[in-house]
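S.K.: Sequence and predicted model, in that order:
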Amino acid sequence: MKRLWKSLVGVSLASVLVLGGCGSTEDTQGGGEGGDDTEKTVTVAINQFVEHPSLDAATEGFKKALAENGFTEGENLEYVIDNAQADMNNIHTIANKHVSDEVDLIFANATPSAQASVQAVKKANAEIPVLFTSVTDPVGAELIEAMDQPGEWVTGTSDTHPEAIPNTIKFIAEQTDAKTVGLIYNPGEQNSVAQVEIVKKAMEGTGLKAAEASVATTADVKQAAESLVDEADVLYIITDNTVVSALESVIKVAQDEDIPMFAGELDSVNRGAMAAYGFDYADLGYETGLMAAAILKGEKKPSDFEAQYPQNLKLVINKTAAEEMGVEIKSEWDDMAEYIE
């Protein structure tokens, strides 16, 4: 399949732009004054690791950006949407299918899906743009060499603001009486391993220590939370896809045992975590969608976009969740946080 961003020498703006590996339906998108650009339907594959509110919001944000930039599903855009349901085997099957189908662009949502999509494209020596989102450590996951040095055909957005974890640990250390922070994560997710290391680094000099419980599937999450009850003074649920998919089981343990529970993203606060420094995943997906629109139009190539961190980091506290976990809201938090009920 030809790269969408290859220049077409000698072709005028009013010419037909032929995109390799896409459908045959033709549509007109607004061209310059006195003319139009006619393009074939483009096919965008979505490889999402699992269904949970944060990843779902990122996907919707991605689709919104494309829709607002001239790509209309059913007219000049076709989606191939696949969800791995947190199964590591599924992500590779999905990624290989997208490559064999010669789609025009792959949107990989979460670290495991991004790794699988990049591996599949490399293995096939294909030239398909891969845009990732909801990836904690794009460099550590070996998706790109550096945030400001994306690959020739790989770039995207990270869901880890550099200050999110340090700010959370600082809040726990300074605003609570906690000594031990309980962490639940899947060591099979590279993004989670990276976050745990950042948490431990942030704890240095604070007097806090970590108590860890590992899981392999969502079925393990409740037992892992229960195993930390006698060790942890607070729970900190990082953006681990396996754990967040079963978040309600952790919330139940935190409520029953009066253990304050912090999260790595704001959707978990809406679901019942006590607090998080975070951002809107829909915005993250939207930013990735803007990249995709420019690439599909042939205006830019992936290497033109530095990988982006999320913007607008804020602390949000769920008052109801705090009460259910036995936490008294302090007046000094009023200037630090937004509250939800």
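M.R.: Happy to help now that I have it. Residues are numbered from 1 along each chain as shown.
S.K.: use CA for all of it now, contacts and neighbours both
M.R.: OK.
S.K.: Check the secondary structure at the residue positioned nearest the centre of the chain for me.
M.R.: Residue closest to the average C-alpha location in the chain (Cα atoms, centre = their mean): residue 134, at 1.2 Å. On the three-state scheme (DSSP: H, G, I helix; E, B strand; the rest coil), residue 134 is labelled strand.
S.K.: Hmm, it is touching residue 113, no?
M.R.: No: Residue 134 is beyond contact range of residue 113, at 10.0 Å (criterion: Cα atoms under 8 Å).
S.K.: let's bring in a second model and compare:
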Amino acid sequence: MLVPTLIVIAAAALIIWLAGPSVKQPAKIYRIGVIKAASSLEPALKGFKSELAKLGYKEGVNLEYVAAEATQDTAVTEQRFKELIESSVDLIVVVGVRETRSIKAATEKFAHSLPIVFGVVSDPVGSGVVKSTQNSGNNLTGVTPANEVLVAKRAQLFLNLVPSAKRLVIAWNSTSTSGIENLRDKIKELGVELFEKQVNNAQELDNFLATFKPRVGDVYLRATDTVSADKVQAIIDWGLKNKIPVSGTNIGDAERGSLMSYGADYESIGFQMARLADRIFKGAKPSELPIEPPGKVELVINSQTAEKLGVTIPQAMRGGVDKFIK
């Protein structure tokens, strides 16, 4: 019996020796392409990165960000995005409808299955980004601020804050993202006149602000589209110069000097985007992840701007304000 036992032991030892020491596989390093955002949308990317870190993705350890930036030249933008795609990124994160459309087109051409997580895209269906909010039908998923829906509530809160308003002024670019049709439907109920102007680009918006002659009782509602997002500070400065109250769409506008803002918290949208990215890294397909509405909507009033404009904040509104900027 001793000999067979020794043979078994020797065979086992030989197998272990041949197998050698176990080699620990290196941790997966995720590469995320990041499309540079307009300054007004940067809080969403900040939120994305901070939440992703909380989920265990540490830059320099198991995560690498690869930046790319769109330009006004379509061909240059396509080439930059092509290079980004070919750099073997695992996922692309983008905010804003203009940039989202551009990177969507690039992946359709060069890598149709590369996952994209977007944020701050109002009416993603009407904007042509996805086929439906329940199933994108493509390689995208993301979070919408739903501004096309919130615009009427924003206008109502604005008029509550400035009850002396007689005319609501808005220069808009995109029918879908600005929610202008929703606003038109509600204007009689709001009890004021609507003065609207469609602008095709930033230059046309500049020209409108330079030539428009405001009158007593005017208030300005900042449109939620790319053109107005690019010109936020110019709109706010125009309002302060002409003593016209301006309502923004998010806390960043109020921090820049608008009288108030009402809308999605962009940093919170970034948190939601990170959680979607985490699910994709764990095996989910973008088309399986419904487009999410904003998780946090807030009303912000800039007390300093109210004082400059001679606006008294109604006592009835104070309890519903999420934050005062002083």
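M.R.: That came through, no problem. The shown structure was predicted, so the numbers you read here are calculated from the model rather than taken from an experiment.
S.K.: Would you report the TM-score computed for these chains?
M.R.: Overlay of the two chains. TM-score (TM-score structural alignment, normalised by the length of the second structure): 0.81; 301 aligned residues with a Cα RMSD of 2.7 Å.
S.K.: Can you tell me what the residue nearest to the centre of the first structure aligns to in the second structure?
M.R.: Taking TM-score structural alignment as the criterion, the aligned counterpart of residue 134 of the first structure in the second structure is residue 120.
S.K.: residues touching its match, list them.
M.R.: 41, 44, 95, 96, 97, 143, 144, 145, 266, 269 (Cα atoms under 8 Å, 6 or more residues apart in numbering).
S.K.: Contact partners for the counterpart of residue 248 of the first structure in the second structure?
M.R.: Counting by TM-score structural alignment, residue 248 of the first structure corresponds to residue 233 in the second structure. Neighbouring residues of residue 233 of the second structure by Cα under 8 Å, 6+ apart: 253, 256.
S.K.: 7 Å instead?
M.R.: Shown in contact with residue 233 of the second structure (Cα atoms under 7 Å, 6 or more residues apart in numbering): residue 256.
S.K.: what about it, distance to residue 266 of the second structure?
M.R.: Taking Cα to Cα, to the nearest Å as the measure, residue 233 of the second structure and residue 266 of the second structure are separated by 17 Å.
S.K.: What segments of the stretch 51-200 of the second structure are strands?
M.R.: Secondary structure of the stretch 51-200 of the second structure, counting by DSSP state E, counting those that start in this stretch: strands at 63-68, 91-95, 116-119, 140-143, 167-172, 193-198.
S.K.: closest to residue 262 of the second structure out of these?
M.R.: Closest approach to residue 262 of the second structure among these is made by strand 167-172 (15.5 Å; Cα to Cα).
S.K.: Please identify the deepest-packed of the strands of the stretch 51-200 of the second structure.
M.R.: Of the strands of the stretch 51-200 of the second structure, the one with the most neighbours on average (mean count of other Cα atoms under 10 Å) is strand 140-143, at a mean of 29.
S.K.: follow-up on the earlier one: looking at the contacts of residue 120 of the second structure, which one is closest to residue 300 of the second structure?
M.R.: Checking these against residue 300 of the second structure by Cα to Cα gives residue 266 as the nearest, at 13.3 Å.
S.K.: Aligned to the closest one, what sits in the first structure?
M.R.: By TM-score structural alignment, residue 266 of the second structure lines up with residue 281 in the first structure.
S.K.: can you check residue 212 of the second structure too?
M.R.: Matched to the first structure by TM-score structural alignment, residue 212 of the second structure sits across from residue 228.
S.K.: I figured its match hits residue 182, correct?
M.R.: Yes: using Cα atoms under 7 Å, residue 228 of the first structure is in contact with residue 182, at 6.3 Å.
S.K.: so where do the helices sit in the second structure?
M.R.: For the second structure, the helices defined by DSSP state H occupy 2-19, 42-54, 74-86, 97-110, 147-161, 175-178, 180-190, 202-211, 226-230, 232-242, 251-256, 266-281, 303-309, 315-318.
S.K.: out of these, nearest to residue 28 of the second structure?
M.R.: helix 266-281 (10.6 Å).
S.K.: Tabulate the helices of the second structure in TSV, adding columns for distance to residue 136 of the second structure.
M.R.: Shown next, in TSV, are the helices of the second structure (distance: least, Cα to Cα, whole Å):
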stretch	distance to residue 136 of the second structure
helix 2-19	48
helix 42-54	21
helix 74-86	20
helix 97-110	12
helix 147-161	19
helix 175-178	17
helix 180-190	24
helix 202-211	30
helix 226-230	22
helix 232-242	30
helix 251-256	29
helix 266-281	14
helix 303-309	41
helix 315-318	39
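S.K.: Tell me which of the ones you listed sits nearest to residue 35 of the second structure.
M.R.: helix 97-110 (7.4 Å).
S.K.: Would you mind listing the buried residues in that closest one?
M.R.: Across helix 97-110 of the second structure, burial judged by 16 or more other Cα atoms under 10 Å covers 97, 98, 99, 100, 101, 102, 103, 104, 105, 106, 107.
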